[in-house]
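J.: Starting from these lines, generate the structure:
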Amino acid sequence: MDLIELFFIFLGTAVIVYYGVKLLLFSRMLFPKVFFPQPKNFFSSMGEWAVVTGASEGIGRAYAFEFIIKVKKTKKTFCVLCLCKLHFRLPQLAEQGMNVVIMSRTKATLDQVAKKIGDTTGRKVKVIVTDFMKENVFGEIEDQLRDLNIGVLVNNVGMLPRVIPCKFLESAELDQTITKLINCNVKTVAKMCKIILPGMDNRGKGVILNMSSGVASVPFPLYTLYAASKVFVERFSQALQAEYKDKGIIIQAVSPFGVSTRMAAYAETSFVTLSPEGFVKSSLQYIRAGDKTHGSICHMVLGWLLQSIPPKVLCSESMLHSLQDYVKKKTAPKSAAQAAFVNKGN
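T.: You can find the predicted model right below:
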């Protein structure tokens, strides 16, 4: 047996072992309750309070109402404060008696959510109205959170410049869009961590969940600004986890693909496009699964498939035109229906 033959045998064995290990690691994701178990007091053991940014609609609202349902099953007290466009629910937090801080820029909607929580549970509800797309909003937030024992932070707030994808220079009011998107998607994540992480560091425990997106897995033309901002969220989260995991703090980037929210033009739910409630229930099972999760099995498979497509194919002109046509086709009926509703209302 010559050296060349030995080389190929060794190479083949290495490839088999490599993909065997990857398959074994992936198989753990099929049984999160077995491989990533959470004790009943997991969240409450981290601290007295949870803070969630964004609470008025979409995934965030689904999280909030799931939280309310869970609250009815417990006699423990909680408090709710509301932060911007919530995209995350924390049912276990209520089940285990954590106090919760939420925020949003939409006061009317938040008041409705707060009333619902109050009517349903009889508990105390506080609302903070803030717009993370603006400058200089964090001083007041820090004052409101200063004396709280915060065990969980969910950085969920985010903005998508427009649903219909377009090239960078075709974006309307590009200068303003850049500023708003960086403030909302990038600056907010770093600032909220800066406010809350020191307390977790001092206590040696805590959980931070930063909402990214599946589109951050690869360069994603036509959603350039949005995808790039979510790359920041992923890398920032993974680096922070490396810095603070020895302190007992869990920091994770959550990167979903399709979820039926306003940001996705309320796409119909399917095996690929999850309801906000379905995504929330699934993603919370993977908090102990590493510094990044797609939040569900179908989205994990989508992430793998997306990364398997050659960049030249993914970024080709024909692919970009197909993406634009697909999104326009999917969103046109909803846009027309919404316009008709507005006109009828007027």
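J.: only C-alpha atoms for contact and neighbour calcs from this point on.
T.: Noted.
J.: What's the local residue count around residue 159?
T.: Neighbour count of residue 159, defined by other CA atoms under 10 Å: 18.
J.: For it, give its distance to residue 186.
T.: 10 Å (CA to CA, to the nearest Å).
J.: Likewise for residue 320?
T.: 26 Å.
J.: Which strand or helix spans residue 80?
T.: Per DSSP states H and E, residue 80 falls inside strand 79-81.
J.: what's next to the helix or strand hosting residue 201, contact-wise?
T.: Applying DSSP H and E as the criterion places residue 201 in helix 188-203. Contact with helix 188-203 is made by 132, 138, 142, 149-151, 153, 155, 206, 210, 233, 244, 247, 249, as judged by CA atoms under 8 Å, 6 or more residues apart in numbering.
J.: how about this one, so we can line them up?
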Amino acid sequence: MQPVLEVSIYTLLRMAFIWQLVSAVIYIVGSLTIAAFLYDNFKSLISIIKAVLEPYFQPHLPKTLVDKFGQWAVVTGATDGIGKEYARELARQGLNLVLISRTKEKLIATTNEIESQYKVKTKWIAVDFTKGLEIYDQIEKELAGIEVGILVNNVGMMYEHPDSLDLVPEKLLWNLLTVNMGSVTMLTRKILPQMIGRRKGAIVNLGSASELQPLPNMTVYAASKKFVTYFTKALELELEEHNIHVQLVMPNFVVTKMNAYADRVMQGGLLFPNAYTFARSAVFTLGKTSETNGFWTHGLQYFFMKMAPLRIRTYVGHQLFKRLRVEALEQKQQKLGLL
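T.: Predicted coordinates for the structure are as follows:
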């Protein structure tokens, strides 16, 4: 009986060792995963706190956006929504502006409004970003002699309302891809050499929290914003050695014309800031962090969304935009009924 007992004790000890080893591996992997998740989500907040406190310990550091990046900012999609409020906030902080958008009349009105309120220099360039490569040559010529300190790639398009791919007009899809991905790429390419030459500047790319997962019924829009995310993060490392700050801004729903299909969003509130509130908050982060959701409640939403597995996030997004699609179609029918 003694050998059998010895074998049993040996087996139990071996099983206990294996269990301890598995437990240790699970603990280490779990700890590393949690640490990586917390770092990924709080690095932006830590960067902002660090940047706010730095001047107290290093008073020689540049304090204003003009000091950090230069006197001129270029803002695309600058006559409405987030783009217009970005321009106003940059002007409030003393930057001269080049506003780029499609409609000449709105550009003139916006530049006159900003000049009279903030006493800065302005210039406008009217181009349609759905057109070909030649518009970027035009922009380059118009910017000759202007040292661009900050480029805000804000211009973008999305669907008229959430819809399945087969029902979205082909021309709209093509224009959306051209504007959302082409503009951020080509305009950055045009302006980048002068920033590299001066070893000074900032590039701000307006993405979207919709990049966090595939979004059925908003398929192409969300995919185009994922492009912006990857483009921006790669560019950040490319330009690090040239002392150029690259920032990705990923807002959630903001009260703008782009979201006019969603009545609940357009009502505004804590989760749905207006463009003015969002832009003031987002510009505050410029030069302090390379990635932000722009507004604190959007940051919280993004944090909790990331905790769910990709499949669940995609499912929730699908259900949300299916519902928004139905509401948008009902809203459209009601308007048609009033005509």
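J.: So which residues of the stretch 151-300 of the first structure form helices?
T.: Taking DSSP state H, counting those that start in this stretch to define them, one finds helices in the stretch 151-300 of the first structure at 174-181, 188-203, 224-244, 276-283, 297-308.
J.: Point to the residue nearest the middle of the first structure.
T.: In the first structure, the residue lying closest to the centroid (CA atoms, centre = their mean) is residue 211, at 2.6 Å.
J.: so how far is residue 15 of the second structure from the aligned partner of it in the second structure?
T.: Counting by TM-score structural alignment, residue 211 of the first structure lines up with residue 206 in the second structure. Distance from residue 206 of the second structure to residue 15 of the second structure, counting by CA to CA: 54 Å.
J.: Could you do residue 214 of the second structure as well?
T.: Residue 214 of the second structure is 44 Å from residue 15 of the second structure, where distance means CA to CA.
J.: If you count surrounding residues, which of these two has more?
T.: Set side by side, residue 214 of the second structure and residue 15 show more neighbours around residue 214, with 21 against 12, by other CA under 10 Å.
J.: I figured the more buried one hits residue 312, correct?
T.: No: using CA atoms under 8 Å, residue 214 of the second structure is not in contact with residue 312, being 10.7 Å away.
J.: hmm, back to that, please list the residues outside the strand holding residue 80 of the first structure that contact it.
T.: 99, 100, 101, 102, 103, 114, 123, 124, 125, 126, 127, 128.
J.: how many neighbours does the first one have?
T.: The number of residues packed near residue 99 of the first structure is 24, by other CA under 10 Å.
J.: what's the matching residue for it over in the second structure?
T.: Using TM-score structural alignment as the criterion, residue 99 of the first structure maps onto residue 96 of the second structure.
J.: average gap between stretch 219-232 of the second structure and the first structure?
T.: Here the mean offset of stretch 219-232 of the second structure against the first structure after fitting is 1.1 Å, by mean CA distance after the TM-score superposition for the first structure.
J.: From the chain's centroid, how far away is that stretch?
T.: 10 Å (CA atoms, centre = their mean, to the nearest Å).
J.: And stretch 282-301 of the first structure, by the same measure?
T.: Going by CA atoms, centre = their mean, the spacing between the C-alpha centre of stretch 282-301 of the first structure and its chain's C-alpha centre is 11 Å.
J.: same deal with stretch 200-219 of the first structure?
T.: 9 Å.
J.: Mind listing what's buried along it?
T.: In terms of neighbour count (16 or more other CA atoms under 10 Å), stretch 200-219 of the first structure has its buried residues at 200, 203, 205-219.
J.: Straight-line length of that stretch, end to end?
T.: End-to-end distance for stretch 200-219 of the first structure, by CA to CA: 34 Å.
J.: repeat for stretch 71-88 of the second structure
T.: Start-to-end span of stretch 71-88 of the second structure (CA to CA) is 15 Å.
J.: Might you calculate how far that stretch sits from the centre of the chain?
T.: Between the centre of stretch 71-88 of the second structure and the centre of its chain there are 15 Å (CA atoms, centre = their mean).
J.: Same check on stretch 204-224 of the first structure?
T.: The chain centroid and the centroid of stretch 204-224 of the first structure are separated by 7 Å under CA atoms, centre = their mean.
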